[in-house]
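A.B. asks: From the sequence below, what's the structure:
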Amino acid sequence: MSQTTSTNPQIRLNDGVTIPQLGFGVFQVPPEDTEQVVTHALEVGFRSIDTAAGYKNEEGVGAAVAASGLARDEIFVTTKLANPDQGHDSALAAFDASMGKLDLDVLDLYLIHWPSPARGEFVNTWKAFIELQQAGRIRSIGVSNFLPHHFTELFEATEVVPSVNQIELHPYLQQKELRTFHAQHGILTEAWSPIAQGDCLDDPIITGIAERLGATAAQVVLRWHLQLGNIVIPKSVTPSRMRENLGALEITLGEEDIAAIEGLDRGEDGRRGFHPDRFNAFPEDFEKR
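C.D. replies: Prediction:
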């Protein structure tokens, strides 16, 4: 196993649980390939794996974790509740189904995948998450793709603040106001699509920084996330790219580099995925933007 994990910062969540700052995502990894891909990720040094019920590949993640030879507490596993399963009782049942597929007794982090506001169930779903955490079945609970007004509803209904909000975040969609809101409420920001589905890797600002540092464009973008304090979960299916992504831990951006990347923000025009207020199912029945 790689020793790269020794330099991967452990980020403390608001409930005291720690998570590796640089993790590994399996969105769009085919179910039949997932076990091998996650096995490679663990072999090169990743120790945090992010999946979701909607990705249809939880079984492969669980199989790779079981076969890794690593102690259970060495691997941080995240999964997410699919939108059609929102609601108190349905969330409890969906959690049991995910745990069966992952073959785990305790989950490290469980997220509401989207607020799905048209369903009107995310508060009831959150209450089910709190019960699961209190029962010792989940170490940490959080959300994904929530906006401040969604959090307001949670805050009015419960006293438990999500530990994480996993959002689309990259140089073209930097979500500064939402990140500020997170910081004010003790919620950590986790970035999905951290390199804008590869769109920002040819940006001359980023490639110029990479050339000067002797790094790759992907390493520069991932390092930008790390220095902002984001948790980040890049995806790759090839071991060489996985190692490259971990190499982001070995470089440092200067203040001028951070400022240059900050200037790439396009606001909502930079969004590649779905707007949280208009995405109500996964993967069917959705409306983009």
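A.B. asks: From here on, just use CA atoms for contacts and neighbour counts.
C.D. replies: Fine.
A.B. asks: mind listing what the closest residue in space to Ile195 that isn't next to it in sequence touches?
C.D. replies: Spatial nearest neighbour of Ile195, chain neighbours left out: His170 (5.6 Å); criterion: CA to CA, 6 or more residues apart in numbering. Residues touching His170, when contacts are defined by CA atoms under 8 Å, 6 or more residues apart in numbering, comprise 191, 193-196, 221, 225.
A.B. asks: hmm, try it at 10 Å
C.D. replies: Applying CA atoms under 10 Å, 6 or more residues apart in numbering, we find His170 in contact with 191-197, 199-200, 221-222, 224-225, 232, 261, 264-265, 270-272.
A.B. asks: Buried subset of these, written for PyMOL?
C.D. replies: In PyMOL, selecting the buried portion of those, with burial taken from 16 or more other CA atoms under 10 Å, looks like this:
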select buried, resi 191+192+193+194+195+196+200+221+222+224+225+232+261+264+265+270+271+272
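A.B. asks: Take the contacts of His170 and keep only those in helices.
C.D. replies: For these, membership in helices holds for 221-222, 224-225, 261, with DSSP state H as the criterion.
A.B. asks: With respect to Gly16, which of those is nearest?
C.D. replies: His225 (21.8 Å; CA to CA).
A.B. asks: mind checking how far the nearest residue to that closest one once chain neighbours are set aside is from Arg223?
C.D. replies: Beyond its immediate neighbours in the sequence, the residue positioned closest to His225 (CA to CA, 6+ apart) is Val232, lying 6.8 Å away. Val232 sits 10 Å away from Arg223, taking CA to CA, to the nearest Å as the criterion.
A.B. asks: Quick check: neighbours shared by these two?
C.D. replies: Common contacts of Val232 and Arg223 (CA under 10 Å, 6+ apart): Leu22.
A.B. asks: which residues touch Asp103?
C.D. replies: Asp103 is in contact with 58-59, 61-63, 65-66, 97, counting by CA under 10 Å, 6+ apart.
A.B. asks: Check Leu132 too.
C.D. replies: Remark: with contacts taken as CA under 10 Å, 6+ apart, Leu132 is in contact with 91-92, 95, 106-107, 110, 126, 138-141.
A.B. asks: so where do the helices sit in the stretch 1-150 of the chain?
C.D. replies: Using DSSP state H, counting those that start in this stretch, the helices found in the stretch 1-150 of the chain span residues 31-44, 58-67, 88-102, 122-134, 148-157.
A.B. asks: I'd like to know which of those helices is closest to Ile251.
C.D. replies: Nearest to Ile251 among those is helix 31-44 (17.8 Å), distances taken as CA to CA.
A.B. asks: Can I take it that Ile167 is in a strand?
C.D. replies: Yes: counting by DSSP: H, G, I helix; E, B strand; the rest coil, Ile167 is found in a strand.
A.B. asks: let's see this one next to it:
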Amino acid sequence: MAPLNIQSTYKMNSGYEIPVLGFGVYQTPPEETEKAVLNALQVGYKHVDSAKYYRNEHECAQAIRASGLKRSDVFYTTKVPTNAMGYQQTKEAIDSSLKTANLEYADLILIHAPYGGREAREGSWRALVEAQKEGKTRSIGVSNYGVHHLDELEEYNKNIGGKIDVGQYELHPWLARPDIVEWFQKRNVVIEAYSPLVQAQKMNDPLLKKLSEKHNKTPAQVLLRWSLQKGFVPLPKSVTDKRIEENAAIFDFELSPEDMQTLSTGEYCPVCWDPTVSKD
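C.D. replies: I've put the predicted structure just below:
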């Protein structure tokens, strides 16, 4: 793998590039979001991951404007919520998100989860494909889809000519999702990792602490480095200035193959919701 730094990017199927490290704002209160995102942008992040469901799209965009950076230099993501599945509802949700943020376009819009049934999923995806053609979003993708949902979508794409650019999932050493990862890698789809720090539930894990001491890095930095070396785009979140900065300081060390093997737990332990298993 080529050496990465905070300015490194991956090329998506859309032809656009996505920064290898993102800044997440899930559960960040709106009143704290602008400051946190602005701090992240000042540290060097160029990638902000929001969602309509998070209720902080406006504050994320305010921070982008306040940063002094060009709009084209910041990669901004939002998501279609589960209560807006279906063609017309998704079209309205996309327009609503852009209006809330006061942005002309999003860099990436994802379907947040595969709920609502096949007809609704296909309608939502068609709306995303149209939004991409109309310039409302540069790239499109899905979040929390199981392999059966992805196979369904691939079949539908043959009819409408759409392409998946990004898949976003809860991913960490205790939830590596090898089947989903393999599906995307075969199709050159960029994989994003949300909750890459396991919502701080594993910071005292002996395996992690050992590697933290070995590399003189925090457990969080080790987890984010694991994610990078897996080829994922991790999306850590924090409202603490020091941690925002620490979470970006992951490009000056490397986990060995043995270290990576140590973190191959084989466990399936989500700390968030898990719509991938939905049979609907």
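A.B. asks: about what we covered before: out of the contacts of Leu132 of structure 1, flag the one nearest to Leu147 of structure 1.
C.D. replies: Ranked by distance to Leu147 of structure 1 (CA to CA), the contacts of Leu132 of structure 1 are led by Trp126 at 15.0 Å.
A.B. asks: so the closest one makes contact with Ile112?
C.D. replies: Yes: Trp126 of structure 1 lies in contact with Ile112 (CA atoms under 10 Å); the separation is 7.7 Å.
A.B. asks: more crowded one of those two?
C.D. replies: More neighbours sit around Ile112 than around the other of Trp126 of structure 1 and Ile112, counting by other CA atoms under 10 Å; the figures are 28 against 25.
A.B. asks: That one pairs with which position in structure 2?
C.D. replies: Alignment note: Ile112 of structure 1 maps to Ile111 in structure 2; criterion TM-score structural alignment.
A.B. asks: follow-up on the earlier one: let's have the contacts of Leu132 of structure 1 in a markdown table, adding distance to Gly120 of structure 1.
C.D. replies: Supplementary listing: the contacts of Leu132 of structure 1 in a markdown table, determined by distance: CA to CA, whole Å:
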| residue | distance to Gly120 of structure 1 |
| --- | --- |
| Ala91 | 14 |
| Leu92 | 17 |
| Phe95 | 19 |
| Val106 | 28 |
| Leu107 | 26 |
| Tyr110 | 19 |
| Trp126 | 12 |
| Ile138 | 24 |
| Arg139 | 26 |
| Ser140 | 23 |
| Ile141 | 19 |
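A.B. asks: Quick check: the farthest pair among the residues you listed?
C.D. replies: Taking CA to CA as the measure, the contacts of Leu132 of structure 1 have their most distant pair in Val106 and Trp126, spaced 17.8 Å apart.
A.B. asks: hmm, back to that, where do the contact lists of Trp126 and Ile112 of structure 1 overlap?
C.D. replies: Shared between the contact lists of Trp126 of structure 1 and Ile112 (criterion: CA under 10 Å, 6+ apart) are residues 86, 91, 141-143, 162.
A.B. asks: can you redo those as a markdown table with distance to Asn280 of structure 1?
C.D. replies: Formatted as a markdown table, the entries for these read as follows, by distance: CA to CA, whole Å:
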| residue | distance to Asn280 of structure 1 |
| --- | --- |
| Gln86 | 10 |
| Ala91 | 16 |
| Ile141 | 21 |
| Gly142 | 18 |
| Val143 | 15 |
| Pro162 | 20 |
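A.B. asks: Narrow the residues you listed to those in strands?
C.D. replies: Using DSSP state E, the members of these that fall in strands are 141-143.
A.B. asks: Narrow the residues you listed to those that are buried.
C.D. replies: For these, a burial check counting by 16+ other CA under 10 Å picks out 141-143.
A.B. asks: Just the element for the residue located most distally from the centre of structure 1, please.
C.D. replies: For structure 1, the largest distance from the centre (CA atoms, centre = their mean) belongs to Arg212, which lies 29.2 Å off. Element membership for Arg212 of structure 1, per DSSP states H and E: helix 204-213.
A.B. asks: Pro196 of structure 2 pairs with which position in structure 1?
C.D. replies: Under the alignment (TM-score structural alignment), Pro196 of structure 2 pairs with Pro194 of structure 1.
A.B. asks: One more: Ser238 of structure 2?
C.D. replies: Under the alignment defined by TM-score structural alignment, Ser238 of structure 2 is paired with Ser236 of structure 1.
A.B. asks: would its match count as being in a helix?
C.D. replies: No: remark: Ser236 of structure 1 does not belong to a helix; assigned using three-state DSSP, it is coil.
A.B. asks: give me every residue that touches it.
C.D. replies: If you count contacts by CA under 10 Å, 6+ apart, then Ser236 of structure 1 has 24-27, 29, 37-38, 41, 242-245 around it.
A.B. asks: Same check for those, but in structure 2.
C.D. replies: When you map those onto structure 2 and apply both residues aligned by TM-score structural alignment, their matches' CA atoms under 10 Å, the shared contacts are 24-27, 29, 37-38, 41, 242-243, 245.
A.B. asks: hmm, which of the contacts of Asp103 of structure 1 are the buried ones?
C.D. replies: Buried, going by 16+ other CA under 10 Å: 58-59, 61-63, 65-66, out of the contacts of Asp103 of structure 1.
A.B. asks: related to what we said a few turns ago, need the helices of the stretch 1-150 of structure 1 in CSV (columns: distance to Pro9 of structure 1).
C.D. replies: As requested, the helices of the stretch 1-150 of structure 1 are arranged in CSV below (distance: least, CA to CA, whole Å):
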stretch, distance to Pro9 of structure 1
helix 31-44, 16
helix 58-67, 21
helix 88-102, 25
helix 122-134, 25
helix 148-157, 27
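A.B. asks: What is the burial count for Gln261 of structure 2?
C.D. replies: By other CA under 10 Å, 11 other residues sit near Gln261 of structure 2.
A.B. asks: Now do the buried residues in stretch 199-212 of structure 2.
C.D. replies: For stretch 199-212 of structure 2, burial by neighbour count (16+ other CA under 10 Å) applies to 202-203, 208-209, 211-212.
A.B. asks: One more: stretch 86-95 of structure 1?
C.D. replies: If you call a residue buried by 16+ other CA under 10 Å, then stretch 86-95 of structure 1 has these buried ones: 86-88, 90-92, 94-95.
A.B. asks: just those residues now: which is nearest Asp15 of structure 1?
C.D. replies: Distances from those to Asp15 of structure 1 were compared by CA to CA; the smallest belongs to Phe95, at 20.2 Å.
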